[in-house]
Structures are given as C-alpha cells and as structure tokens.
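the following block contains a protein sequence and its predicted model.
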Amino acid sequence: MKAMVLRAPIGLERLTMEERPDPGTPGRGEILVALHGSSLNFHDLGVATGRMPTEDGRVPLADGAGVVEAVGDGVTEFKAGDTVVSCFFPDWQDGAPTIGDFSRTPGDGIDGFAQEHVVLPASAFTHAPEGYDAVEAATITTAGLTAWRALVVDGRLKAGDTVLLLGTGGVSIWALQIAKLMGASVAITSSSDDKLERARALGADFCVNYRDEPAWGRTVLDWTGGRGVDHVVEVGGPGTLAQSIEAVRLGGHISLIGVLTGAAGEVPTAALMAKQARLQGLIVGSRREQQDFVRALDAGGIRPVIDRRFALDELADAFRYEASGGHFGKIGIEW
C-alpha cells in the first residue's frame, strides 16, 4: 500500500510517497479501515516542518476517515461498510483528561493516517457523521472536537450566549457553526475583509478587522454593551490573550487552545483577576466527547467548510498552502 512518510532531516521537501506492507487482517478488538480522507491542522504542519520533533519514517496526519473493510473477533460497534473517523487521543476514551502530550497522537508520537489502510483497535475510531464524505468527516477529529469541547463541554454554551472567535481557521470556523447551531451570537476577527464577509455569510453577527482595529478587545466589549462576551475561543496565545481578556465578561470563560503567536509570553494577571474569568487550557477531547459531537452533527445538519482539497501525493503543497494562511476553514486531503 502507499503511504506518505517523513524522512530525516524532517521538512516538507522530505515528504516521500513509499510502498509499505499491507497491514493484514484485524486481530481481536481491531478493525481494518480503508482510508480515503484527512484534513490539515496547525499541529500537523509543525510535525511536517520539523518544528515539533518526530521520528524518521513517521507517517503524518492526525485526522483520518474511511470505510471499515473487516472487523476482528469481539468487535460489535462496527461492521464492514461502516464509515468511521479517527480519534486524536486513541487511548483517552472518556472522563477527565488522561494525557497531556502527543506521544500517542497519530502523525506525531505514532504513525498517522497519510496511508491507504490501517489496522487499529476499534476504540481508536468513532462512527462518522451521517452523509459526510471522508474529508468532511476527518475535519471533526482535531478542529471540530476542539471547538465542541471548548464551547459545549467545558464552556456549557447555551442559547443567547455571546462568543468571540479569533481568525477564520479550522477551529474558529467550526466554533462559529457550532455556536450558531446552539443559538449563540458570534463576534469574529480577521485581517481580511473578504474572510470576514464569508464568516458573516455563515452567521457571524459582528466582524472585526484586527489590522484596522488593533484594540479589538475593546471593540468587541462595546459590541456587547460593555458586558463582555461569555466565551472566547483563544487560538492566538500570548499575542492575543490580553485583548481576549479585555473582551470577556466578568466570570466569563476563555478556552486557551492555540499558540499561533508563540508558545510562551506574558499573561496580564491583574486584568484576568479583575475579570474573575476562567482561563482553561485544552487539547482536543476524548472519544466519548467525539461521539457526542457526532450525534449533534447528525441532528443539526451542519457541514464543515472545506477551503480546498489536495491529493495525497500533493501533501507538501497542501502544507505550503496552509503555511501561507490563505485558507478559510479546513484544508482537505483525499485519495
């Protein structure tokens, strides 16, 4: 079977299509999945460019979706022909977080899904949302579930709440769709007026170009009449956190999920204390949370926003497109 592989020294120019042995038949508790789609995440880009170290020969991509071709003894949740999607943390099944690194994340600590077939424990997958193709399904594994956990699981989002989203990448656009599905009002930022218009078409209630308005936290605060937003999905990190704290309401919730502006920096602790806000870090979610998310998608009827699709052998070009920052929503890989 074909697989894209990262060869040392790790970099996009070292992404190589290789022939690998077929994974064989599934053992007890395992399933054989024919993979047909994936989507790109900032984390995947970090691995593929060598910014996040991984092993020589690693198969990249944390997201994978496809069709079950065979099941091993003892598997009752899936059958041949089912469409399935992978889990970012295959060992975190339910409950409180059990892992805080990427040692068991596909495409990082273990082989990912840029390949044609895998045999893995059935517990490493969930059913895909009804009617989704493989690329659409793959967008829920990392970006979609992160947004779901930030707003619904940890944030306890309810109708009438206000939400602030930063940028128009995969997590933020998923969060926009989830928030509107749940009856919330949404403010969103971008440096592109064209992207803001696209976000408005998806239901965004208030759009801010942060290049034109560098004090966008105050702008969003004013939009709420001085109350502040109930939830912030904070994907920027240290370079945007102060503005997010400015925008949040007293006792509000900030989900810290991204490091686009850096992995470390100053935290305006006095401002955070004054707001008495809950600042919570998170990394994706559990298998049970993904199952809950899939049920919500089946009931709600929303579909992910796919900016562009690339073939598997165009993976390096797809990563370069991601690095350019020109995308809106998710970038898909299909084969």
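Yep, that arrived. Numbering: from 1, shown residues only.

contacts, neighbours, all on C-alpha from now
Will do.

which parts of the helix or strand where residue 309 lies are buried?
With secondary structure defined by DSSP states H and E, residue 309 is part of strand 306-311. Buried positions in strand 306-311, judged by neighbour count with 16 or more other C-alpha atoms under 10 Å: 306, 309, 310.

take a look at this one as well, against the first:
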Amino acid sequence: MSGFCEGRVVVVTGAGRGLGRAHALAFAAEGARVVVNDLGVALDGARDAESPATRVVAEIRAAGGEAVAHAGDIATGEGAASLIRVALETYGRLDTLVNNAGFLRDRMLVNLDEDDWDAVVRVHLKGHFLPLKHAAAHWRAETRAGRTPVARVVHTSSGAGLLGSVGQGNYSAAKAGIVALTLVAAAELGRYGVQVNAIAPAARTRMTERTFATAMAAPDDGFDAMAPRNVSPLVVWLGSAAGEGVTGQVFEVEGGRIAVMEGWRPGPSVDKSARWAPAELDAVVGELLAGARPPGPVYGSRGH
C-alpha cells in the first residue's frame, strides 16, 4: 500500500464485480477504508444467491486493508441512507463517494417495455442521486459545524450517455442524466468542500462483454487495455485529496488513454433580431450546420 488515500473513507456502489470491484481494491491498496456496496444481482437485475460484496471485502482484508460490506438497495431512500450510515458508524467519517452501480435491459426502442425503462433509469440515475443526496447532507452538516471536508464524488457515465447507443435507449438516457447531475452537483456542493466529477469508462465487464465481445478479448500477454483495473487509477485520483479545483468535469478513460470530454457549448449562430418565418429556415439551418462540428456517431450505428 502506497498511502495515497491514507485515512480516507470511501464508499463504492456496485463494487462486487467489474469496475466497482476494481475501484474498491485500488482504493484499499492506497490506504483507504472502503465500504463495498453491492445488491448482488444478475445482469438483468435478478438477485444472486451469494453477496459479491462480502467476497470483495474478504479480498481487501486478506491484503491487509480495511473494508465493510453493504448489501442494501441504493436506489431506495432507506438503502442509500443506510449506506452513508455504515460509513459513519463504522469509520466515523466519509470522504469519497463513487457511484458505479448499474445493470442493463437492452432493447430497440419499439420493443422497450416501460418496466425495462423504469428499472434501468432507477438503478443508474436514481441510484446515483440518492447516495449523493445523503452524502451531501452529511458534508453540508460538517461544513456548518466548522469542519469543511475535502470531499470527493465520482459518478459513472458512459460513452452511451455522451453519444447514444443503438438498442440502449434506457441506458443512454440514464447515463446522459448522470452527466447533467454531475454538473449540477459540482455547482451546488462546492461551498461544502465537495468536488464532483464523472467518468465515461470503457472496460471488459459483465455489462459490456456482449457489446464488445471480439474487441475486448484479453491478450495472451502484454498490456490488457480492456481490464477494469485500468480505469481505477483515475477514479482513485479523483477520489483523493489531490486535484484541488477539479470539479464538474467528465473524463473518458480506456486502457492508458484519458480524455477530458467537452460538452454542449454554442457553435455557429445567427440572430435576425426578429421572429423567423419557417420558410426562411431552410437556408439558415443549412448554413449553421455547414459551419458546425459534426456530432460523434451513435454507438452501434453505421457511422461508428
């Protein structure tokens, strides 16, 4: 253990497998005490027989670290509140929240049931909001008591949330919502010593193995660019006391590549200073689009 996060208490949701597990192990390796949350569900949201959170806790403890499991549903008010209570009651503080939990129910839009929409948006978007809300309430109370924290939040979006993904309308919408939530939280919570950022990771996990089946096969030797552990160093850095002033940002991370994502901002514009007639807009919109940067292609489309 190098001690980069020595003394910090970190909560990671969806930490039983994949990216969340890699994050939990990486924080523990840097000296953090970790609350490992995982509801223990299959890829479609059905409950597993065994809690993966306890297995990750055992891994951390076997390596000499400190961790505790939480198996509550963080997309409920009580589950999210109990997650924060576990950190405070076990370790007496909370420094970092990493929201990562999620699952998939992929369908083309015309086949997407309302239940599939609600379930995915609930776990990804509501499952980010509720732990954030309860953690933020604690940090606000600390600030008002004269103990302004050095608090960090890392949210998990996706390329699907930035560009869209064919067959994943529910997932893409939820992940886009997480970006907007990140921006709002960064603006609102800075006064309480909280920095909030998001990542859009690409790695081999249960959720991505079918989408990237061939490209994500692990190599026989050398650097495995699609290993989840490659994403974790940036998450650990964002969740540490380092990076003062880095907030409201979205980072794409894959293998050894990190990119700052640049969101919506005004491009070419025209102002008539009066109301437009619809018939006038043929040429106007065409000229605006001709001068604009084209958007990235939607994942799964012919252009990607």
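Thanks, I have the structure now. Keep in mind it's a predicted model, so treat the numbers as computed, not measured.

need the TM-score between these chains.
The pair, once superposed, lands on a TM-score of 0.38 when counted by TM-score structural alignment, normalised by the length of structure 2; 145 aligned residues with a C-alpha RMSD of 4.1 Å.

hmm, back to that, reformat the buried residues of strand 306-311 of structure 1 as a markdown table; add distance to residue 271 of structure 1.
A markdown table is the format used below for the buried residues of strand 306-311 of structure 1 (distance: C-alpha to C-alpha, whole Å):
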| residue | distance to residue 271 of structure 1 |
| --- | --- |
| 306 | 37 |
| 309 | 42 |
| 310 | 44 |
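
picking that back up, run the angle between the next helix or strand after the strand holding residue 309 of structure 1 and strand 306-311 for me.
Next helix or strand after strand 306-311 of structure 1 toward the C-terminus (DSSP H and E): helix 315-324. With axes from the mean of the first three to the mean of the last three C-alpha atoms, to 10 degrees as the criterion, the two stretches helix 315-324 of structure 1 and strand 306-311 enclose an angle of 160 degrees.

ranges for the strands of the stretch 101-250 of structure 1?
117-121, 125-127, 162-166, 185-190, 206-209, 229-234, 248-256 (DSSP state E, counting those that start in this stretch).

may I see those organised as CSV, with mean neighbour count and distance to residue 175 of structure 1 added?
As requested, these are exported to CSV (neighbours: other C-alpha atoms under 10 Å; distance: least, C-alpha to C-alpha, whole Å):
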stretch, mean neighbour count, distance to residue 175 of structure 1
strand 117-121, 21, 29
strand 125-127, 22, 21
strand 162-166, 25, 7
strand 185-190, 23, 9
strand 206-209, 19, 15
strand 229-234, 28, 8
strand 248-256, 23, 12
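
just put those strands in a markdown table and tack on distance to residue 293 of structure 1.
As requested, the strands of the stretch 101-250 of structure 1 are arranged in a markdown table below (distance: least, C-alpha to C-alpha, whole Å):
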| stretch | distance to residue 293 of structure 1 |
| --- | --- |
| strand 117-121 | 21 |
| strand 125-127 | 10 |
| strand 162-166 | 19 |
| strand 185-190 | 20 |
| strand 206-209 | 26 |
| strand 229-234 | 17 |
| strand 248-256 | 18 |
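
residue 296 of structure 1: which of the ones you listed is closest?
Nearest to residue 296 of structure 1, of all the strands of the stretch 101-250 of structure 1, is strand 125-127, at 12.7 Å by C-alpha to C-alpha.

show me what the strand holding residue 309 of structure 1 is packed up against.
Judged by 3 or more C-alpha pairs under 8 Å, 6 or more residues apart in numbering; DSSP states H and E, strand 306-311 of structure 1 is in contact with strand 330-334.

and of the buried residues of strand 306-311 of structure 1, the nearest to residue 172 of structure 1?
Taking C-alpha to C-alpha as the measure, residue 172 of structure 1 lies nearest residue 306 of the buried residues of strand 306-311 of structure 1, at 13.0 Å.

which residue sits closest to the closest one, ignoring its sequence neighbours?
Sequence neighbours aside, residue 330 is the residue nearest to residue 306 of structure 1 in space, at 4.8 Å (criterion: C-alpha to C-alpha, 6 or more residues apart in numbering).

and that neighbour, how many neighbours?
Burial of residue 330 of structure 1 is recorded as 28 neighbouring residues (other C-alpha atoms under 10 Å).

so it makes contact with residue 318?
No. Using C-alpha atoms under 8 Å, residue 330 of structure 1 is not in contact with residue 318, being 11.0 Å away.
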